[in-house]
Every structure is written in structure tokens, then in C-alpha cells.
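1. after the sequence you'll find the predicted model.
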Amino acid sequence: MKSKKIKTIILLGALIASLTSFGFSKRLSKTKKENTNKVVKKSSTLNQNKNISTNENDNSQNLSERPKLSISKEELNRVAKRIFQNEAAGKKNDLVVWNSGENFPSLGIGHFIWYKKGEKGKFEESFPPLVEFYKSKNIELPKIIKDNKFAPWKSREEFLKLKQNNNPEITELINFLYNTQDTQIEFIFNRLEDSLEKMLKVAKNKENVKKQFYRVANSPNGLYPLIDYVNFKGEGILPSETYNGQGWGLLQVLENMKGSQTGRAALEEFSQSAKSVLERRVKNSGAKNEQRWLRGWLNRCETYNN
């Protein structure tokens, strides 16, 4: 009898232990499953965050547009000679000038603007960025540039008197600019490469501006008009460079173009559009007497389709 009781107690103990173990195992399995789900959800969240980050980067890349334009050194040098001819009639002495009716001197093959200290001009100042470009290439600068952040002459009259008397600093500056034409044209070419991204940020019809830019660029000799015009009249993105709210830069020329053919047709339309934009500028200029410049400007535009 006693033996049966012992056996019964042992069996009951084993049964209870088995049931307890089963319940614990079930709870443990459930806990593991919940933890696994949490890990999966967390991992999924991380992946979603990665996708968001990637998409943001993709969008920023889509908004930027800096073209990789290809041009040989020989062709770029030919463009430099044409710009030198356009701006200074190919005359070495006219690499440093101060034109009548302007409040700034113009320097180099691109007649880059250099303002006096405190001078607020309507047009974008381009000579200081050129100086920085020289410095980036470790090119030794002439004394007058080393010593002056701003144009050092107080007036056009003072400048002309010094130049006529063969001022040694001005002579050194002229020689320097004549001997570094290759650096200046590289600077202008870089400006063109930077221009498309700037124009697309403010253009109303971005697709057309982009299309017309590449349409001209991909035409034979098409880089010359783009390089020359962006140096000649700028990108056309500054509010200060407008009359009656209308600009005259490269952006406005491209916006006026509607064609699709490359080659001769593209260059002719670019030339005509540039003329139209410049004629509008003169019309909007009012009493500023810009009519005197128009004939030369239009002749310059004629070179774009040659």
C-alpha cells in the first residue's frame, strides 16, 4: 500500500513538472517571437530611413547640373583670341582700359570689371574672382594686384594720365595679362560650366533652358558663343542686372530660343536671340545712352554663327 502511494506521488510530480515545463516553453517561444518581431520592425525602420536618405541625395543631384564640357586646348586658345578681339580689338595696350561713361576699369581679354573701394556697381565684378583663380594656380601676381584689393585709381582721369605716362605698375599689369591669356580663358570656361546650374535655379522653363544650352554646346563651334556671351553679359540671374525687370544675360538668350536642330540652325538662332535681348536692353535703358554701344554688340553677335 505504501509502495503504491509512493508511485502515485512520483507520477503526479512528473506530470506537474511536464505541464510546468510546457507552459514555460510556450511563454518563452512567444517572448522570442515578440522579440524577433521587434528586431524585424526596427530593421525595417532603419532600411526605410536609409531609403529616405538616399532619395534626398538623389534629389539634390537631380537639382544640380554642372555639365562636363569637352574642348581641346587648341580650340580654347582660339576662343581666347576671339574674345581678345571682341573686347580689346586684339590690342595689347587695351588689356587695361577705363571706358568713357563707366565707373570702373576693365582688365584682361575678358575686360573683367574691377571696382574702386566703396563703389557699388550695377554689374557683377569679375576681376577679383580672376585674381583668386590666379592664386589657386600659384601664379606670381604683379605688384599692383598684390598691393590692392580694389581698383587703386580714384578716377578715370587719374588712370588715363598714369597710363599715358607709361606708369611702370600699369605697364607690368598689361604685360602680365597679355602673357596669361591661357589662364584667363580657362577662368571664363569654368564660369560657363558653372552657369547652367545657376540658371536652372531661377529659370521658369528649366527643360527648355537646359535643352537649348546643350543644343548650342553640341554644335560645331558651339562653345565659342556660349563662352563669349557668359563673359560678355553674364548669366542673367542677378536682379541688379536688369532694366524694367528684364535681364540680358545668357539665361535670357536661351529662354528666347525654341528650336531643336543642332549645328548651323542652333548657332543662327542663338545669334538672333542674343541680338534681340541686347536690343531690348538698349530700349529699356532709357537715358543711359547705351545706343552708342549697340552696333558693336550686334556685330559681336554676328560672329556666333560663323
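-> Yes, it's here.
2. switch to C-alpha atoms for all contacts and neighbour counts from now on
-> OK.
3. what about the helices in the chain?
-> Assigned by DSSP state H, the helices in the chain fall at 2-63, 73-88, 127-136, 143-147, 156-164, 168-179, 181-202, 206-217, 223-233, 250-255, 264-284, 291-302.
4. for comparison:
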Amino acid sequence: MLITLTIPLWPHITCAITLSHADVQRIGKRIWQNECNGTIFGLTAWNEGEDFASLGIGHFIWYPKGRRGPFEESFPKVVGFISKRSAKLPTWLLRGGEQPCPWNSRAEFLRAQHTAEMNQLRQFLADTIDLQAEFLIARLEGALPKMLAEAAPADRANVQQQFERLARTPQGCYALVDYVNFKGEGVLRTERYQGQGWGLLQVLESMHGTSDTTAVDEFSGAAKAILTRRVHNAPVARHESRWLAGWIRRVSSYSGS
């Protein structure tokens, strides 16, 4: 089975990304490994120093009630996507609307690790790995038009060209999907340190090659530079240098370096 994403480009042309079901499954499993070490227990996490739960293969962000931060919330969108595909949801997730995370702090979340609610959530996430992968790929569909709208007019043609170089191969698609999930599209003004972003847009803007055969290697190198810049620009109190080595390993997986 082939899955085709038709992506509207800037302003009136389209580009189709075609992936086999096996490719989609491989992408999902690799992202699950990246985010959760491929474990079911890792599907429910709340990282030290963060103000939100990180759930599913993509560690989708879920904020508690009344809490918002600079990072885009995505878990309620995942639930909505999966519910439309007739998957069974835990009863407490069926209350309608975009519910807030029921745990208000990391300490509260950790105390709840073996509760019925947490076990139901973990099982739901384990049972819907393929659907979560489909969500990640579907989300890529909307990324390019938003990036082109945010990019400076003089940069748009290059951003589109770099995206297309990567999208022509399954490995390039994995890099695009994983990085969008990992560090975002780069279009939100709230996702900036000292005026500089770290999302997919910023990585593509820093690429200038033309060969499809070197696209993934170039993307991996550009991502390392952008993430290093993020750590340099980050508020000292966030201590982001503790994460950099892991981030570099992750983007190295795109090219096998």
C-alpha cells in the first residue's frame, strides 16, 4: 500500500510525497526509538526541567490546565487524529474537546506511574503506534506552506528546493518527519532564543546544495549547527547543554554518521 501526501507549495503548485506502508512503519519505529528507546514505558514521560508531559512515539507535548509555554502543544491533536480512525480511546480521554493534562506537575505525574489512568494511557499509546506515525507524516503535509510563508521572499525558492531534495527519498522523508517532530517547523515566533529559531525552516535555510544524493548528509550537518546555535543562545537557567550530545546523536542517525 502506498501513502501519498500532496503538499501545496508556494503559492499555487503541488508536490506529492509517496511512501509505502512499510516506509511509514519504519519511520514510526525509528521515531519511537529516538524518543522512547523503543519501550512501552517510555511512551509516557515528563522530562526534568519541563512544564509538560511528553507522550507517545513523538513525545507529543501536553500542558496541564492553565499552563502554556513557548513550545506547541500537540498531544490533543494526536488524540483527535486517532479518534477519527475508530481506535479505542481510554474512557477518560473521551470527554470531548482538547482536555488539559490531568497531572499538574512532574512530581504528580511520577507518583501516578502505576495508576489505572496511566496504565490505560500507556496501553492506548502502545496500541496506536502506526496511527501516531501517520499523524506525524500528515503533519509534515502542512509544514512547507507555513515555512514558505514565514521565510523571507528571497529565501523561499531555496527552502522549497531543499525540502524537495529530502522528500524524494524515504530516508529524507524520515529526516523531515523526525526533525519536525523533534524541534518543530521553525515558524513560531515564541520558539526563538535571541531572535533565532531552531526548527526545520532554519535548517533548510542554511542548506544550499543541489544533489539528491548528498541531501540527507547535508541536512544532518546543518541540523547539528542549528542545534548547537540554539544551546549557545538559550537562557543559562535552562542548562540546555546537557541535552546537546543526545540531540547530535539523533540528527546523526539521518545520515548514519
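-> Okay, I see it. For clarity, every value in this text was computed on a predicted model and none was experimentally measured.
5. any chance you could compute the TM-score here?
-> Between these two chains, after superposing, the TM-score reads 0.91 (TM-score structural alignment, normalised by the length of the second structure); 244 aligned residues with a Cα RMSD of 1.5 Å.
6. follow-up on the earlier one: closest one to P105 of the first structure among the helices of the first structure?
-> When the helices of the first structure are compared by Cα to Cα, helix 156-164 sits nearest P105 of the first structure, at 7.8 Å.
7. list the contacts of that closest one.
-> Here helix 156-164 of the first structure makes contact (Cα atoms under 8 Å, 6 or more residues apart in numbering) with W98, N103, F104, P105, W153, I170, T171.
8. do that again at 10 Å, thanks
-> The contact list for helix 156-164 of the first structure, computed with Cα atoms under 10 Å, 6 or more residues apart in numbering, reads 93, 96-105, 152-153, 166-171.
9. residue in the second structure matching V96 of the first structure?
-> Aligning on TM-score structural alignment places V96 of the first structure opposite T44 in the second structure.
10. what about that match, neighbour count?
-> Residues lying near T44 of the second structure (other Cα atoms under 10 Å) number 24.
11. contacts only, for the closest residue to it other than its chain neighbours.
-> In space, and not counting its chain neighbours, T44 of the second structure is closest to L55: 4.8 Å by Cα to Cα, 6 or more residues apart in numbering. Going by Cα under 10 Å, 6+ apart, L55 of the second structure touches 35-36, 42-46, 61-62, 74-75, 78, 121-122, 125.
12. redo that, cut-off 8 Å
-> L43, T44, A45, I61, W62, F75.
13. ok, back up a step: buried subset of the contacts of helix 156-164 of the first structure?
-> Neighbour-count burial (16 or more other Cα atoms under 10 Å) applied to the contacts of helix 156-164 of the first structure gives V96, V97, W98, N103, F104, P105, P152, W153, I170.
14. in JSON lines, list those residues along with distance to K26 of the first structure.
-> Listed next are those as JSON lines, based on distance: Cα to Cα, whole Å:
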{"residue": "V96", "distance to K26 of the first structure": "91"}
{"residue": "V97", "distance to K26 of the first structure": "93"}
{"residue": "W98", "distance to K26 of the first structure": "93"}
{"residue": "N103", "distance to K26 of the first structure": "89"}
{"residue": "F104", "distance to K26 of the first structure": "88"}
{"residue": "P105", "distance to K26 of the first structure": "89"}
{"residue": "P152", "distance to K26 of the first structure": "89"}
{"residue": "W153", "distance to K26 of the first structure": "92"}
{"residue": "I170", "distance to K26 of the first structure": "94"}
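15. contact partners for the spatially most central residue of the second structure?
-> Geometric centre of the second structure, nearest residue: N181, 0.5 Å, by Cα atoms, centre = their mean. Neighbouring residues of N181 of the second structure by Cα under 8 Å, 6+ apart: G58, L136.
16. can we see that at 10 Å?
-> 31, 35, 57-60, 74, 136-137, 139-140, 175, 199-200.
17. aligned partner of it in the first structure?
-> Using TM-score structural alignment, the equivalent of N181 of the second structure in the first structure is N231.
18. with H232 of the second structure instead?
-> Under the alignment (TM-score structural alignment), H232 of the second structure pairs with K283 of the first structure.
19. cool, and G195 of the second structure?
-> So G195 of the second structure corresponds to G245, using TM-score structural alignment.
20. name the nearest residue to that match, ignoring sequence neighbours.
-> The nearest residue in space to G245 of the first structure (Cα to Cα, 6+ apart) is P239, at 7.6 Å.
21. thought K122 was touching that neighbour, still the case?
-> Yes - between P239 of the first structure and K122 a contact is recorded at 9.4 Å, counting by Cα atoms under 10 Å.
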